[in-house]
Structures are given as structure tokens and as C-alpha cells.
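K.L.:
Sequence first, predicted coordinates after that:
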Amino acid sequence: MDSTQVDPETFWDERYGESDAIWSGHVNVALADVVVERELEVGTALDLGCGEGADALWLAQHGWRTTGLDISVVAVQRAQAAAKAQGFSAAQARFEAADLMSWNSDQKFDLITASFLQSPVQFDRTQALHVAQDLVAPGGRLLVISHASFPPWAKDHHEDADHEAKHETTTPESELELLQLDERRWSVEIAELRSREITAPDGKLASLDDTVILARRTGWD
């Protein structure tokens, strides 16, 4: 069966169930760098596709009142456990298992982050990021970080008919085209590639590129 047709909630619950943790537990380097470099004023934050909670918890550690959203119940339970272990209250860091497309919130956020919201199963990423735009408060920011390259061993691991769907890379230009930010409502502050180092399965260091977009909401009209 084509994996792109698998129910996303089922896929991710099974994926997280494969091991006790599937991510490093460390904050996304580009996210941390942008928040620090831009000296973003602390406020409310929403992390989309929060996984096991590392990015949201880093923000909470730096004073943000964070909400993490993920379609996987398993991932959210791990994030909640991590928040409890670090001593955060629900007002400081809360996590919810939900599909952004059907998630209802009257709250607007000062920062919305979406890191590597690229899925090997069917997922309307364009629509999700457009929904996210409507949740940014006036003066708030949308931070989108996406894969501009993949490690060579990922290709070897996923050599199948839907390989391209699983490994769709981005550029600053393609991400801005996808976001379709209205210039009357948004100011693009960052649109660039950033490199980071990762460790390969054989222990060697490799360099990958990420696309980073930071946009500030200047108003509603």
C-alpha cells in the first residue's frame, strides 16, 4: 500500500511507538538562533507538529507560554511527561493531540513555529500553514523551518515509488510561494538557507541545509 495514503494519526502513532524516543530531545538549532538573534519579545507561542516537545519546551524555558500541537497521541504524551519532569505548569507549557485543520482556538499567538512540517504520509502542508497564518496575533511572527536537503542515507532507506513525496526539499523562493503572504499584512524578515551539522549513522559529521522563513504580521487589513 502507498504510504502516502495511510491515515496520518495511525502512521505517526506507530512511528513513535517504534522506540522510546525518535528525536534528539534538543531544540531545533535554527529556531533557537532566530529567537535569540532577533531578540523576539517573550509572549505566547504555538508549535505545530511539536512531536516529543523539544522546541516548545525550549521556548518555555526562555519564558514563552507555549502550546504544542501534534496529531500523534503518543508524541503528545511524551511531551507532556517531559514538561512535567521539567517542572512546567500547564500555563507555561501545554500539549494537545489534534489535527490543525480541525483544531478550534480563539487565541492568537505572538509566535507560531512550524519546524520540518514535511510528512511522508498524505498531509496538506500548504493549507496547514495558511491556517497557521490566521492564528498569528498582530505584531506576531510565523517561523517556518523546512528541509532544503536530506542526508544521503535517508535516500537509501526510502528507495521506493513515492520517494519524491517523502523527500520534497524546499528553497526560500518555494516556501514564500507556498505561503502566499499578503504584503499588506506581512513583512518578511528572514528568507534564507541555513546550514547545520548532524551526525551520520557511521559517526561522521554531515552538513544539511534548511530553509528558514520568518514573517511578522503587521495588521489584519
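P.N.:
In hand now; what should we look at? Remember, it's a predicted structure, so these values are computed and weren't measured experimentally.

K.L.:
going forward, measure contacts between C-alpha atoms and count neighbours the same way
P.N.:
Fine.

K.L.:
Show me the helices in this protein, by range?
P.N.:
Per DSSP state H, the chain carries helices over the ranges 8-16, 29-37, 54-61, 73-85, 125-133, 152-157, 163-166, 172-179.

K.L.:
Which residues outside the fifth one are in contact with it?
P.N.:
This points to helix 125-133. Leu100, Met101, Ile112, Leu117, Gln118, Leu142, Leu178, Leu179 (Cα atoms under 8 Å, 6 or more residues apart in numbering).

K.L.:
for the closest residue to Gly49 other than its chain neighbours, what are its contacts?
P.N.:
Nearest-residue entry for Gly49: Asp70, 4.5 Å, with adjacent residues in sequence omitted and distances by Cα to Cα, 6 or more residues apart in numbering. Applying Cα under 8 Å, 6+ apart, one finds that Asp70 lies in contact with Leu48, Gly49, Cys50, Gly51, Val76, Phe95, Glu96, Ala97, Ala98, Asp99.

K.L.:
Next one: the first one relative to Asp99, how far apart?
P.N.:
Using Cα to Cα, to the nearest Å, we find Leu48 at a distance of 10 Å from Asp99.

K.L.:
list residues touching both of these two?
P.N.:
When Cα under 8 Å, 6+ apart defines a contact, the residues bordering Leu48 and Asp99 alike are Leu69, Asp70.

K.L.:
So these two - more neighbours on which side?
P.N.:
Neighbours were counted for Leu48 and for Asp99 using other Cα atoms under 10 Å; Leu48 has more, 25 against 17.

K.L.:
Tell me if I'm right that that one and Phe116 touch.
P.N.:
No: under the criterion of Cα atoms under 8 Å, Leu48 is not in contact with Phe116, lying 9.6 Å apart.

K.L.:
Which residues are in contact with each of those two?
P.N.:
Shared contacts of Leu48 and Phe116, defined by Cα under 8 Å, 6+ apart, are absent.

K.L.:
here comes the other one, which I'd like you to weigh against the first:
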Amino acid sequence: MTETSALRAADFWEARYRDGGRLWSGRPNALLVREAGELPPGTALDLGCGEGADAVWLASRGWRVTGVDISRTALERAARHATEAGVEERTAWERHVLGESFPEGSFDLVNVQYLQSPVALDRRRVLRQAADAVTAGGTLLIVMHAGWPSWQSEPPFEARFPTRSDVLDELALPQPQWTVQTLDTVRSASVSPDGVEGHRDDHVWRIRRADG
């Protein structure tokens, strides 16, 4: 990512949060709940945390969470959400332009939910940095849209959605140091802004790093 594209990405996401009001429901992503609900609490990194719903949910279950986003407005809302939920002491918030900078440290869980963008994003680099941030015995959880919703007859921009093998190829994780525990495509209900009912498919990768 060049300096110009990084600035464009920052401007795009800041404007989207600042000018559009609250974007998300405040509830954690369902596939995070499904895949991480039984994991023992530890340290977690939430990449592209947005308004903080996933981070707050994890913190409410005893995790110590670092939430990362490109938008200052999103991070301010995330911090307020944590305070309102009474988990501010178990959460920290950092602004990063992923692909240009990355948080320090290692984590028991690295959560990457829908790290997909209509503006520049070096996904391969970010995913590999995410894997590098997983501590021994820890988990890398990735969820991405597999395509447009069924009701989206005219996509708003051109996009290439990754396949399940695409992401594994980009990660290039050495065996047997890593074990794929979940490799799945999940269909869920999706309703358009105009109330048209349909569905959307998401890919899920849950990958565990070996102990020691």
C-alpha cells in the first residue's frame, strides 16, 4: 500500500463512520460467537474492530482485548461501548492503517472479521501479520464474505471475493505448526435496506497454532 492509497483508505473509512452515524448493530458477529465461545479467555486482538462489538463481547467473557481500526471515530465509539458495558479496563484501542502499521505483541486469539474493503488493502500482508501475532497454542479466526447478498442485483463496486483456498494460500502456514480446525461456508439470512429478504454466504477459517 502506497502512502497515497493509505491516506485514501483512511479518508474513506473515517468519512463513512463520521458522516453515516452508527453503522453496526452493537452485537458481536455470530461466527465469532460460534467459533470462540468455548475458548478459554486470554489475550485477544480484534483487527478492523469498527465500533467494538466483538471486542466488547470478548471482554465481557474475560478476555483482555486490543481493538484496532483505521477510523478514529469508530474507535471513539468502541471505547464508549466498552465503558457502557463496564469492560473498559479489559479493552484497549489502537489506530492502525493495516498494511502500513500493526500492533505489537502476541495474542491467544486474533480475530479478523470481514477485513474486506472497497479501497486499497494489502490483505495478504495483513493476514500474514495476523498469523505472526498468534502466540503458541493460540487461534487465528478469519471470517469473510464469499459474495454479494442474494438480493444485490447491481453490486455497488467491482470486487473479487476470496475462496477458502485463496486465504489458505495467502497465509502459507507451515505444517504441522498450524492445524485448520474449521474450514466452512455458512449461509445466513440477509435483508436489504429496502426490506428484501435473502441470504449471504460467509467463509470461516479457524486455525490453531501448535503449543511450544
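P.N.:
Yes, it's here. A quick note: this is a predicted structure, and the numbers were derived from the prediction, not measured.

K.L.:
what TM-score do we get after superposing?
P.N.:
Superposed pair, TM-score by TM-score structural alignment, normalised by the length of the second structure: 0.90. Supporting alignment: 207 aligned residues with a Cα RMSD of 1.9 Å.

K.L.:
Provide the aligned range in the second structure for stretch 185-194 of the first structure.
P.N.:
When stretch 185-194 of the first structure is aligned against the second structure using TM-score structural alignment, it corresponds to residues 177-186.

K.L.:
Now which of the contacts of helix 125-133 of the first structure would you call buried?
P.N.:
Applying 16 or more other Cα atoms under 10 Å to the contacts of helix 125-133 of the first structure, the neighbour count classes Leu100, Ile112, Leu117, Gln118, Leu142, Leu179 as buried.

K.L.:
Let me have these in CSV, extended by distance to Thr211 of the first structure.
P.N.:
As requested, those are arranged in CSV below (distance: Cα to Cα, whole Å):
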residue, distance to Thr211 of the first structure
Leu100, 22
Ile112, 16
Leu117, 12
Gln118, 12
Leu142, 14
Leu179, 13
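
K.L.:
From those, pick the one nearest Trp186 of the first structure.
P.N.:
Each of these was scored against Trp186 of the first structure by Cα to Cα, and Leu142 proved nearest at 9.7 Å.

K.L.:
Skipping its backbone neighbours, what lies nearest that closest one in space?
P.N.:
Ile112 (4.9 Å).

K.L.:
same thing with Trp93 of the second structure?
P.N.:
Gly67 (4.8 Å).

K.L.:
can you map out the strands along the second structure?
P.N.:
In chain order, the second structure shows strands spanning 43-47, 64-69, 91-95, 107-113, 134-145, 178-191, 197-209, with DSSP state E as the criterion.

K.L.:
helices or strands next to the fourth one in the packing?
P.N.:
Helices and strands in packing contact with strand 107-113 of the second structure are listed as strand 43-47, strand 134-145; criterion 3 or more Cα pairs under 8 Å, 6 or more residues apart in numbering; DSSP states H and E.

K.L.:
matching residues in the first structure for the last one?
P.N.:
Alignment of strand 134-145 of the second structure against the first structure: residues 136-147, by TM-score structural alignment.

K.L.:
and if you look at the first one?
P.N.:
Strand 43-47 of the second structure corresponds to residues 44-48 in the first structure, going by TM-score structural alignment.

K.L.:
Mean deviation, the matching stretch versus the second structure?
P.N.:
Taken over the aligned residues, the distance from stretch 44-48 of the first structure to the second structure averages 0.4 Å (mean Cα distance after the TM-score superposition for the first structure).

K.L.:
I would like the residues contacting that stretch, please.
P.N.:
Contacts to stretch 44-48 of the first structure, defined as Cα under 8 Å, 6+ apart, come from residues 55-56, 59, 64-70, 100, 109-115, 117.

K.L.:
again, but for stretch 82-100 of the second structure
P.N.:
Contacts of stretch 82-100 of the second structure from elsewhere in the structure, counted by Cα under 8 Å, 6+ apart, are 1, 6, 10, 52, 55-56, 59-60, 62-72, 75, 79, 102-103, 121-123, 125-126.

K.L.:
hmm, 7 Å instead?
P.N.:
Outside of stretch 82-100 of the second structure, the residues that reach it under the criterion Cα atoms under 7 Å, 6 or more residues apart in numbering are 1, 6, 56, 59-60, 63-70, 72, 75, 102, 121-122, 125-126.

K.L.:
out of those, which are buried?
P.N.:
Neighbour counting by 16+ other Cα under 10 Å classes 6, 56, 59-60, 63-70, 72, 75, 102, 121, 125-126 among the contacts of stretch 82-100 of the second structure as buried.

K.L.:
Highest mean neighbour count out of the helices of the first structure?
P.N.:
Highest mean neighbour count among those (mean count of other Cα atoms under 10 Å): helix 54-61, with a mean of 24.

K.L.:
what's that helix packed up against?
P.N.:
In this structure, helix 54-61 of the first structure packs against strand 65-70, with contacts taken as 3 or more Cα pairs under 7 Å, 6 or more residues apart in numbering; DSSP states H and E.

K.L.:
average offset between the strand it packs on and the second structure?
P.N.:
Distance for strand 65-70 of the first structure, averaged over aligned residues: 0.6 Å (mean Cα distance after the TM-score superposition for the first structure).

K.L.:
between that strand and strand 109-115, how big is the angle?
P.N.:
Regarding strand 65-70 of the first structure and strand 109-115, their directions subtend 40 degrees when assessed with axes from the mean of the first three to the mean of the last three Cα atoms, to 10 degrees.

K.L.:
now strand 65-70 of the first structure against strand 44-48, angle please.
P.N.:
Using the same axes, to 10 degrees, one finds that strand 65-70 of the first structure and strand 44-48 are set 10 degrees apart in direction.

K.L.:
quick one, strand 65-70 of the first structure and helix 54-61 angle?
P.N.:
For strand 65-70 of the first structure against helix 54-61, the angle between stretch directions is 170 degrees (the same axes, to 10 degrees).
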